[in-house]
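> Sequence and predicted structure, then a few things I'm wondering about:
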Amino acid sequence: MTDKRSKNEIIKEHSHQLRGTLAEGLLKVETGAIAEDDQQLIKFHGSYIQDDRDVRGERGKKKLEKAYSFMIRLRIPGGVVTPKQWLGLDTIASTYANGTMRLTTRETFQFHGVIKSNLKRTMQSFNDICLDTLAACGDVNRNVMTAANPHLSKAHKQAYDLGKAISEHLLPRTGAYHEIWLDGEKVEDASRPAKKDEEPIYGVHYLPRKFKVVVAVPPDNDVDIYAHDLGYIAIVEKGELVGWNVTVGGGMGMTHGDTNTFPRTADLLGFCKPDQAIDVAEKVVTVQRDWGNRENRARARLKYTIEDRGLDNFRDEVERRLGFKFEKPKPFKFTGTGDKIGWRQTIDAKKTSDKAWHLTLFVENGRIKDRPGYALRTALREIAELGICDFVCTANQNVILANATAKAKSKIEAVFKSHGVSLDVSSGLRRNAMSCVALPTCGLALAEAERFLPDLVTALEESLDKAGLNDDDIVIRMTGCPNGCARPYLAEIGLVGRNPGLYNLYLGAAFNGSRLSKLYAQDVDKQRIVSLLEPLFIAYSKEREKGEHFGDFAIRHGAVAITPAGNQFHSDVKLV
């Protein structure tokens, strides 16, 4: 009988629980790469092999091997790091990576440019500061995101605690990570033995595809809950958390030209009590493990399982495994997906003296580096050396300097000022801009993103000035390919790379992240993007209704049709 499973399923089955030949491959000095199968397995360890595409052609002409290096992504549930950890990460960036720290769209860090001979040293350096990369990538539950800043309120702390608990509960049990990278040592704060080889939740095949969990605290939808496989929405009554609305089936990836693939917003599954939340996560994961598509990876995410099986059938199976039924979802309201840039104070402290200060700092596309007149990385390192605040990575690629006193607040501001770092952002559009890395390192990128979006926003700011909209919050996101790492299909203005310099332009997503966008124009370059958006900005300025956001206006104005569900993402498209 022919085995119809995808190649990745065979690789996982024969990997000896994610070991493969990684340990042996690290010792092969004749190449900067690793074996093909190991390139899939190393993802489970938090790393992707990449090459510098800027020099690929030149090296090919000289018959040289590609300029291979590795991207390493950390697992930091909730995104919180201490000043000591920040300093350690800063050192690693200079010692082993490309001299920058990259905040991702999943509340963690990526390090680029790590060569194979430094991979193990880098992993051990992370371990030295009590951080790891296990399950940051691969067909498992990845980094769990929680509402930004656990210090902000009691509910935010409970969201953070749940996210950490789910992350630990769904962590692979294999000892492969510790054996390969840490010489069998046990991580200092690990809750289970390093060499326990059973996988009671995942089994030998793990999940059909990646799995992403988020925890939100209304009214902020800063984790983009509708974009993820599993979500928890905090329900707070009279100041106390009474439980969680559970969402399932969100996901952003698709393939150009394949209408069987599409982004999808999550559905409400039901309401659970606080002590049921972790069990719910496990049972949702196991249903996806057993029901997910293992033949076609393009249709293997939970969103397609629910599309194919139906939400009611999926709920019934989860409830059967749980041994109890969900309650009906409780009322809630989201107002936006962006971070509140600038200073905020703890919300529910009983005494004014207990109200700590928290600074959400805008970091363009998440890239922490120094440039002439704007020494961002140096400033953050100096603040970490002072030890006067914690650091929190946000889902919007920004960083929060959290839990500072009034005295520390002044010191933080002084450090930033001395290094040319302004706390202001040039426009509401830039404040809500986000991109993936794309070229030159991502092997999937079809076009630029991180290196292009800032200049595009600058050009669009001229149009916004003409329309008097410079201070208005409008969400714009860009990716170099259709996989959706920066969640462009939930942006009011979404740009997705098709070819070098050319993008698909999407409009009409909801400002609060609850509705997908629709294709407006195909294969447009920078000039065309600006020429298409400027008249819409002007019309929006003149014709918008009170409280109406740009995405809602684009639909009412007739620029695009509404997308009521992911399976209608490709329908009713009228290109300009």
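Sure, I can see it.

> CA atoms for contacts and neighbours, from now on please.
Fine.

> Quick check: Leu460 is in a strand.
No: judged by DSSP: H, G, I helix; E, B strand; the rest coil, Leu460 forms no part of a strand; its state is helix.

> Next, the distance between the ends of stretch 195-211.
Stretch 195-211 stretches 24 Å from its first residue to its last (C-alpha to C-alpha, to the nearest Å).

> Would you mind pulling the contact partners of it?
9, 12-13, 17, 137-142, 170, 172-176, 178-179, 184, 228-230, 282, 285-286, 288-289, 292-294, 297, 300-302 (C-alpha atoms under 8 Å, 6 or more residues apart in numbering).

> Give the ChimeraX command for selecting the buried subset of the residues you listed.
Command for ChimeraX that selects the buried part of these, burial taken from 16 or more other C-alpha atoms under 10 Å:
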select :9,12,17,137,138,139,140,141,142,170,172,173,174,175,176,178,179,228,229,230,282,285,286,288,289,292,293,294,297,300,301,302
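
> The structure to be compared is supplied as follows:
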Amino acid sequence: MSDQKLAVNEYLKTDSDYLRGTINEGLQTEVTGAFSEGDQQLIKFHGFYQQDDRDLRNERKAQKLEPLYSFMLRARVPGGVCTPEQWLGVDKIASELTSSNSIRLTTRQTFQYHGIPKRNLKTIIQGLDRQALDSIAACGDVNRNVMCNPNPVESKLHQQAYEWAKKLSDHLLPHTQAYAEIWLDKEKLVSTADEQPLEPVYGKTYLPRKFKMAVAVPPDNDVDVYTNDLGFVAVADGDELVGFNLTAGGGMGSTHGETDTFPRLADDFGFIRAEDTLKFAEAVMTVQRDWGNRVNRKRARLKYTIVDHGYDAFKAEVEKRVGKAFEAKREVIIGDRGDRYGWVKGIDNQWHLTLYIESGRVKDQPGKMLQTGLREIAKVHKGDFRMTSNQNMIVASVAEQDKAEIEGLARQHGLLGEVISQTRGHSIACVALPTCSLAMAEAERYFPDFISKVEALQDKHGFAEQAIVVRITGCPNGCARPFAAEIGLVGKAPGRYNLYLGASYEGTRLNKMYRENVQEAEILEVLDTLFAQYATERQKGETFGNFTVRTGVVGAVLDAAKDFHG
């Protein structure tokens, strides 16, 4: 590979002076709302993407105007936990400095802003800093926001898991001071000419591609642990966390029509002791740093490194770098991926309220003043807020005497009271149009109507109470993890999707394409027929995904490299 020309991004990173590039100069340029092409890649490491409003693109072109550029900024919030005071700061920024005037909870347990003018970027990042929040490494070829099961009910074990998620996030942050210098006006401490050891984990060119981690606490799999590059499945002795089953090599992205790209679920590598967590995480990451594909970015994720080099060779190299072997995998049960809606009482006698936020969009609309409602709750709440990977919000640690006030505010503002079906509550969508530059079809804006039609078909065939995991994305990059859904829609063109079926309900098996480039009418016709069969032929307790595999509707994807496209 050393004789091959590297991917363009590799040269950009090498020449960037540890992610500085000419970002500062671009901020000062007022003749355009955009950054230079190279800096558009580097700003991702600082937590944001350049976008434009695609609904207005043709109109502005006709007026001989540049696209209406704006930015999406994503925060780093390990485990999705923030204080009410932090949320009020987050809300104030959204209201005053973004054109979308909304907050979007993401599928990786954080929040992001849309519609940020370039002139407001620095103000926003400094505002987040005042709330002890940041956006560094929320995007780019680095370890991104570390997810963790947010369940506050069994508090002691989950708190321990959350602490490890924070440690992983902090330990694997880039060391460069570029973020502090550019956005927080910190002085440059040293010349970078002698800074080769500056990034002890990442090196001067960082990782070949993005890297995602999650900490799961069985039996919950709400973080979709097997879809991550690196996963830590908690193993407990009573309510004490003793270590993790480590998984590696998951990832959802693929490219339409290119069969050498595919989604993949992670492999199980074995058990590690809790005290060795950071060592194993760093070893996996540095093997990926050194072995990953830096020629073809479409084949640069850890999943391809493991496929190309082989499971045994990869495992041996990780063990060599740690200086310790994996122990045998501990037996755990992987179960539900959904959230627990409504009030749940924890073992510490505190109450926790999970609120359904459709597609994670926190915005005021007629009859549903969601943003105002969360703001008013934050003003009186004494516990914390927990964002979930299903794009919902938990108002956690509410005392008995405060429960009525919190519930009253939630109901008053449309955050509580609506009956949500099991299917809707288990399903998610990415942002897609109009802001995502990669989107080929609608997702977030299409999600409510499509789910309603799926619910109607379930009701028609008599199993409305059965949860089906449905996920919609505007493109095959897979931000909403559609390839791990029992029913997955992946955008192919405006109004057209590839239909995928057959993932397991628990998230332990991928789905497979059943129809290519189809419109809604055909999708619903297919589901109508399959739902009729499922209603009469399913076995006791059999989920829809398992039914489609057992009856041969689609083949099981056991080895993604061979089965997903085959």
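Sure, I can see it. Model, not experiment: these values are computed from the prediction.

> After superposition, what is the TM-score?
TM-score of the superposed chains, computed with TM-score structural alignment, normalised by the length of the second structure, equals 0.96; 558 aligned residues with a C-alpha RMSD of 1.5 Å.

> Please list the members of the contacts of stretch 195-211 of the first structure that lie in helices.
Counting by DSSP state H, the part of these found in helices is 9, 12-13, 176, 178-179, 282, 285-286, 288-289, 302.

> Pick out the most distant pair among the residues you listed.
For those, the farthest-apart pair by C-alpha to C-alpha is Glu179 and Leu302; their separation is 31.2 Å.

> can you pull out the helices in the stretch 1-150 of the second structure?
Remark: helices assigned in the stretch 1-150 of the second structure by DSSP state H, counting those that start in this stretch are 8-14, 23-28, 37-42, 57-62, 84-97, 121-130.

> So which of the ones you listed is nearest His426 of the second structure?
Using C-alpha to C-alpha, the nearest of the helices of the stretch 1-150 of the second structure to His426 of the second structure is helix 84-97, at 24.7 Å.

> Could you name the helices and strands sitting against that closest one?
Helices and strands touching helix 84-97 of the second structure, by 3 or more C-alpha pairs under 8 Å, 6 or more residues apart in numbering; DSSP states H and E, are helix 121-130, helix 370-380, strand 384-387.

> what angle do it and helix 370-380 make?
Helix 84-97 of the second structure and helix 370-380 are oriented at 140 degrees to each other (axes from the mean of the first three to the mean of the last three C-alpha atoms, to 10 degrees).

> I'd like to know how far Arg59 of the first structure sits from Val114 of the first structure.
Distance, Arg59 of the first structure to Val114 of the first structure, by C-alpha to C-alpha: 19 Å.

> When these two are compared, which one has more neighbours?
Val114 (23 against 14; other C-alpha atoms under 10 Å).

> got a list of what whatever residue of the second structure lines up with that one touches?
Under the alignment by TM-score structural alignment, Val114 of the first structure pairs with Ile116 in the second structure. Taking C-alpha under 8 Å, 6+ apart, we find Ile116 of the second structure in contact with 70-73, 97-99.

> In JSON lines, list those residues along with distance to Leu278 of the second structure.
JSON lines is the format used below for those (distance: C-alpha to C-alpha, whole Å):
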{"residue": "Ser70", "distance to Leu278 of the second structure": "37"}
{"residue": "Phe71", "distance to Leu278 of the second structure": "33"}
{"residue": "Met72", "distance to Leu278 of the second structure": "31"}
{"residue": "Leu73", "distance to Leu278 of the second structure": "28"}
{"residue": "Leu97", "distance to Leu278 of the second structure": "37"}
{"residue": "Thr98", "distance to Leu278 of the second structure": "37"}
{"residue": "Ser99", "distance to Leu278 of the second structure": "40"}
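
> Just the buried subset of the residues you listed, please.
Among the contacts of Ile116 of the second structure, those classed as buried by 16+ other C-alpha under 10 Å are 70-73, 97-98.

> what's the closest of these to Thr548 of the second structure?
So of these, ranked by how close each gets to Thr548 of the second structure (C-alpha to C-alpha), first place is Met72, at 37.9 Å.

> Strands of the stretch 401-550 of the second structure, residue ranges please.
Using DSSP state E, counting those that start in this stretch, the strands of the stretch 401-550 of the second structure run over 428-429, 470-473, 487-493, 496-501, 512-518.

> CSV for the ones you listed, including distance to Val90 of the second structure and mean neighbour count?
Below are those laid out as CSV (distance: least, C-alpha to C-alpha, whole Å; neighbours: other C-alpha atoms under 10 Å):
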stretch, distance to Val90 of the second structure, mean neighbour count
strand 428-429, 22, 31
strand 470-473, 26, 30
strand 487-493, 31, 26
strand 496-501, 35, 24
strand 512-518, 39, 18
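
> any chance of those strands in JSON lines, plus distance to Thr372 of the second structure?
Formatted as JSON lines, the strands of the stretch 401-550 of the second structure follow (distance: least, C-alpha to C-alpha, whole Å):
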{"stretch": "strand 428-429", "distance to Thr372 of the second structure": "23"}
{"stretch": "strand 470-473", "distance to Thr372 of the second structure": "27"}
{"stretch": "strand 487-493", "distance to Thr372 of the second structure": "32"}
{"stretch": "strand 496-501", "distance to Thr372 of the second structure": "35"}
{"stretch": "strand 512-518", "distance to Thr372 of the second structure": "39"}
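
> Helices of the stretch 151-300 of the first structure, residue ranges please.
Using DSSP H, counting those that start in this stretch, helices in the stretch 151-300 of the first structure cover 154-169, 176-181, 277-291.

> Strands - which of the contacts of Ile116 of the second structure land there?
Judged by DSSP state E, the contacts of Ile116 of the second structure include 70-73 as members of strands.

> Please name the nearest non-neighbouring residue to Pro434 of the second structure.
Nearest non-adjacent residue to Pro434 of the second structure, counting by C-alpha to C-alpha, 6 or more residues apart in numbering: Arg54, 5.0 Å away.

> how near is the aligned partner of that neighbour in the first structure to Arg59 of the first structure?
Counting by TM-score structural alignment, Arg54 of the second structure corresponds to Arg53 in the first structure. With distances taken as C-alpha to C-alpha, Arg53 of the first structure is found 10 Å from Arg59 of the first structure.

> Val496 of the first structure now?
Using C-alpha to C-alpha, Val496 of the first structure is found at 28 Å from Arg59 of the first structure.

> How about Trp357 of the first structure?
Trp357 of the first structure sits at a distance of 51 Å from Arg59 of the first structure (criterion: C-alpha to C-alpha).

> what does Ile76 of the first structure give?
36 Å.

> repeat for Gly420 of the first structure
39 Å.

> so where's the longest helix in the first structure?
helix 526-543.

> equivalent range in the second structure for that one?
Under TM-score structural alignment, the match for helix 526-543 of the first structure is residues 520-537.

> Report the mean deviation for the matching stretch after fitting onto the first structure.
Its aligned residues in the first structure lie a mean 1.5 Å from stretch 520-537 of the second structure after superposition (mean C-alpha distance after the TM-score superposition for the first structure).
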